[in-house]
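A.B. asks: The sequence and its predicted three-dimensional model are supplied below.
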Amino acid sequence: MSLTLTPALRDALETWLAQEKALRGGTDNTLKAYRADVLRFLSFLAGHLGGAPGPADLRRLGKRDMRAWMAHERGRDLGARSLARALSAVKGFYRWLARREGFDPTAVLSVRAPRFRPGLPRPLDETAARAVLDIAGTQHETPWVAARDTAVVTLLYGCGLRVSEALSLTGRDHPLPDTLRIRGKGGKERLVPVLPAARAAVAAYARICPYPPAPEGPLFRGVRGGALNPRLVSRLMERTRLQLGLPASATPHALRHSFATHLLRAGGDLRAIQELLGHASLSTTQGYTAVDTTRLREVYEQAHPQGRARE
């Protein structure tokens, strides 16, 4: 982005991003997205205000300026979800700057994000999920790579891990314990029970992997010995779903959705599943679980004090 920031605003942006990483545990990808969103906003202001904005210009922003920016973003075909994310980043920076500079941010913070209908996850049914575990290890002719692929997808489905979480495991995690301590989004830690099938799949891979697990090295390796690239996991799922005739929604992340959905259908407690997934909000967990409203109501009534009182 070709925007030239004033030294004061450049320092402010970098300081805010550094604090987001230190205090909130923001990932590199999240911080990169924040920076891009705020820079795009400041780039708009440069044209809107007739020059590179500084902290003093941001003090004077009002709802009309924010609406002009949002209309501009809509004009370049930015979707409602992406615009809501950008507005969240801008508000986060603006809130922090207001505290540092001592001005009232109410006019900007009161601007509402556009409404959008969140996309519903599309988990696999249980038969398809088992088929993925069976077929994933047949996509590569090298035995240790095939065993690695089986181990990764088994962890995604059997433990509900994100791809980034599975690939962040190191040699220190081998052999897998009964319970894994996972550091998820925002640096939040959670404890995840490890199924015997997942432990066995990882052990089978580690036994024949030509790169012995080092305590600080990646547990899952690429063919040249480096850390396994998450894009290769996506390609693995793409080949697997084509072979099985599954829809394009059968992605690595769909295995995590499937983990949550199948647990709830089997009678799992929604709060417990929330903890296993590492969700801050129960509503997020509900969105992850593709179960009908009757089942959700049953879970709610079993957990709610008034529901239990009727039993």
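C.D. replies: Received it, and whenever you're ready, just let me know what you need. The model shown is predicted, which means the values in this text are computed figures rather than measured ones. Residues are numbered from 1 along each chain as shown.
A.B. asks: only C-alpha atoms for contact and neighbour calcs from this point on.
C.D. replies: Will do.
A.B. asks: wait, what's in contact with the residue minimising distance to the centre of the chain?
C.D. replies: In the chain, the residue lying closest to the centroid (CA atoms, centre = their mean) is residue 185, at 6.6 Å. The contact partners of residue 185, by CA atoms under 8 Å, 6 or more residues apart in numbering, come to 25-27, 278.
A.B. asks: any idea how far residue 28 is from it?
C.D. replies: 11 Å (CA to CA, to the nearest Å).
A.B. asks: ok so, going back, can you flag the buried ones in the contacts of residue 185?
C.D. replies: Neighbour-count burial (16 or more other CA atoms under 10 Å) applied to these gives 25-26, 278.
A.B. asks: wait, residue 229 sits on residue 222?
C.D. replies: Yes: in this structure, residue 229 is within contact of residue 222 by CA atoms under 8 Å, at 7.1 Å.
A.B. asks: Isn't residue 220 up against residue 167?
C.D. replies: Yes: at 6.3 Å, residue 220 counts as touching residue 167 under the criterion of CA under 8 Å.
A.B. asks: Pick out whichever of the contacts of residue 185 sits closest to residue 298.
C.D. replies: Set against residue 298, the nearest of the contacts of residue 185 by CA to CA is residue 278 (22.8 Å).
A.B. asks: So that closest one is in contact with residue 184, correct?
C.D. replies: Yes: with contact defined as CA under 8 Å, residue 278 reaches residue 184; the gap is 6.9 Å.
A.B. asks: Please compare the first structure with the one that follows:
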Amino acid sequence: MISPALTDALGRWLDHERALGGAAQNTLTAYQADVLGFLAFMQRHHTEAQGLAAIARVTVSDMRSWMAHERGRGLSARSLARALSAVKSFYRWLSAREGFEPTAVLSTRAPRMKARLPRPLDEEAAHRVLEAVELQSTEPWVAARDVAVVTLLWGCGLRISEALSLTGAEAPLPDTLRITGKGGKERLVPVLPAARQAVSAYVKLCPHPMDAALPLFRGVRGGALSPRPIQKAMEAARMQLGLPPTATPHAMRHSFATHLLSAGGDLRAIQELLGHASLSTTQTYTAVDAARLMEIYDKAHPRA
């Protein structure tokens, strides 16, 4: 059993991450699950209750055993790397307060991962997705709603959670939206005419009142719209168009970034528009663009 002192320490660390690190609630929930899983393993591994003293004695061998166990139960390299990052962050914070040496944990290397490139759609496919999404509902206002959301993902590079967090106060859409993204970071996003038109068409048809304090995008019963209906509309659209499973709502955001880069957009500017904390995240799109160019080259110049 994890000791009350360690449980309290975990809670205080999460409060620290929330207050000073600006971590979102979903991130904090994942951190808590990852660290609790680690502590539970160490308890089974050592067959003793895990208190502050026991956790300070974790060795390199213990860390290897934990990582082997996690991979053995089917955890992907990416998920394990995320869990290790959470454990290291917790240990870094705890060791500074309890005065123990955390080297065994902090020196543990994350598993190697093959970099996953975003899978954007080309411009023609993105246009066809918008047209197909509109056909997935027989209710005109629902069809207009789904098109408006997907247009915001592609035309403004919003995350689906950001689009669904808009309120009636944003209608009609201004020339620039102030978006609060991950970690509470704010950014300004230009709104294209197509996005304004799509949202305007939805607002005119929506049967629910557009109160400034209520969500802009509504479910059938009038409550806040969840991501699932948009995901389902995209699933149906991609099946209709014969597109791969990677054609998700988030792929529309990837497409926004890749199309800007292809048109000569500045990487730093795209970073700001997407709300990426690190330029290295945005630089992933340069690899996507290079991969696409090589594919075109190979088709144009087949090997003998």
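C.D. replies: On my side now, so go ahead. Treat the numbers as computed from the prediction; the structure is a model and nothing was measured.
A.B. asks: if we can go back for a sec, would you mind listing the residues touching both of residue 278 and residue 184 of structure 1?
C.D. replies: Common neighbours of residue 278 of structure 1 and residue 184, counting by CA under 8 Å, 6+ apart, are residue 190.
A.B. asks: Let's verify the alignment partner in structure 1 of residue 195 of structure 2: helix, strand, or coil?
C.D. replies: Applying TM-score structural alignment, one finds that residue 195 of structure 2 aligns to residue 198 in structure 1. Three-state call for residue 198 of structure 1 (DSSP: H, G, I helix; E, B strand; the rest coil): helix.
A.B. asks: OK, contacts around residue 198 of structure 1?
C.D. replies: Residue 198 of structure 1 touches 151, 154-155, 158-159, counting by CA under 8 Å, 6+ apart.
A.B. asks: run the last query once more with 6 Å
C.D. replies: Counting by CA atoms under 6 Å, 6 or more residues apart in numbering, residue 198 of structure 1 touches 154-155.
A.B. asks: Quickly note the distance from it to residue 188 of structure 1.
C.D. replies: Residue 198 of structure 1 is 23 Å from residue 188 of structure 1, where distance means CA to CA.
A.B. asks: Residue 184 of structure 1 matches what in structure 2?
C.D. replies: In structure 2, residue 184 of structure 1 lands on residue 181 (TM-score structural alignment).
A.B. asks: and what of residue 166 of structure 1?
C.D. replies: In structure 2, the residue matched to residue 166 of structure 1 (TM-score structural alignment) is residue 163.
A.B. asks: Remind me what whatever helix or strand its match lives in packs against, helices and strands.
C.D. replies: Taking DSSP states H and E as the definition, residue 163 of structure 2 sits inside helix 160-164. Using 3 or more CA pairs under 6 Å, 6 or more residues apart in numbering; DSSP states H and E as the contact test, no helix or strand touches helix 160-164 of structure 2.
A.B. asks: How far off centre is it?
C.D. replies: Centroid displacement of helix 160-164 of structure 2 relative to its chain, using CA atoms, centre = their mean, to the nearest Å, is 11 Å.
A.B. asks: post-alignment, it versus structure 1, mean distance?
C.D. replies: Helix 160-164 of structure 2 differs from its equivalent in structure 1 by a mean of 0.5 Å after superposition (mean CA distance after the TM-score superposition for structure 1).
A.B. asks: buried ones in that helix?
C.D. replies: For helix 160-164 of structure 2, by 16+ other CA under 10 Å, it's 160, 163-164.
A.B. asks: got it, and stretch 219-235 of structure 2?
C.D. replies: Residues of stretch 219-235 of structure 2 classed as buried: 224-225, 230-231, 233-235 (neighbour count, 16+ other CA under 10 Å).
A.B. asks: ok, now stretch 16-26 of structure 2?
C.D. replies: Neighbour count says stretch 16-26 of structure 2 has 17-18, 22-23 buried, by 16+ other CA under 10 Å.
A.B. asks: Narrow the residues you listed to those in helices?
C.D. replies: The members of the buried residues of stretch 16-26 of structure 2 that map onto helices under DSSP state H are 17-18.
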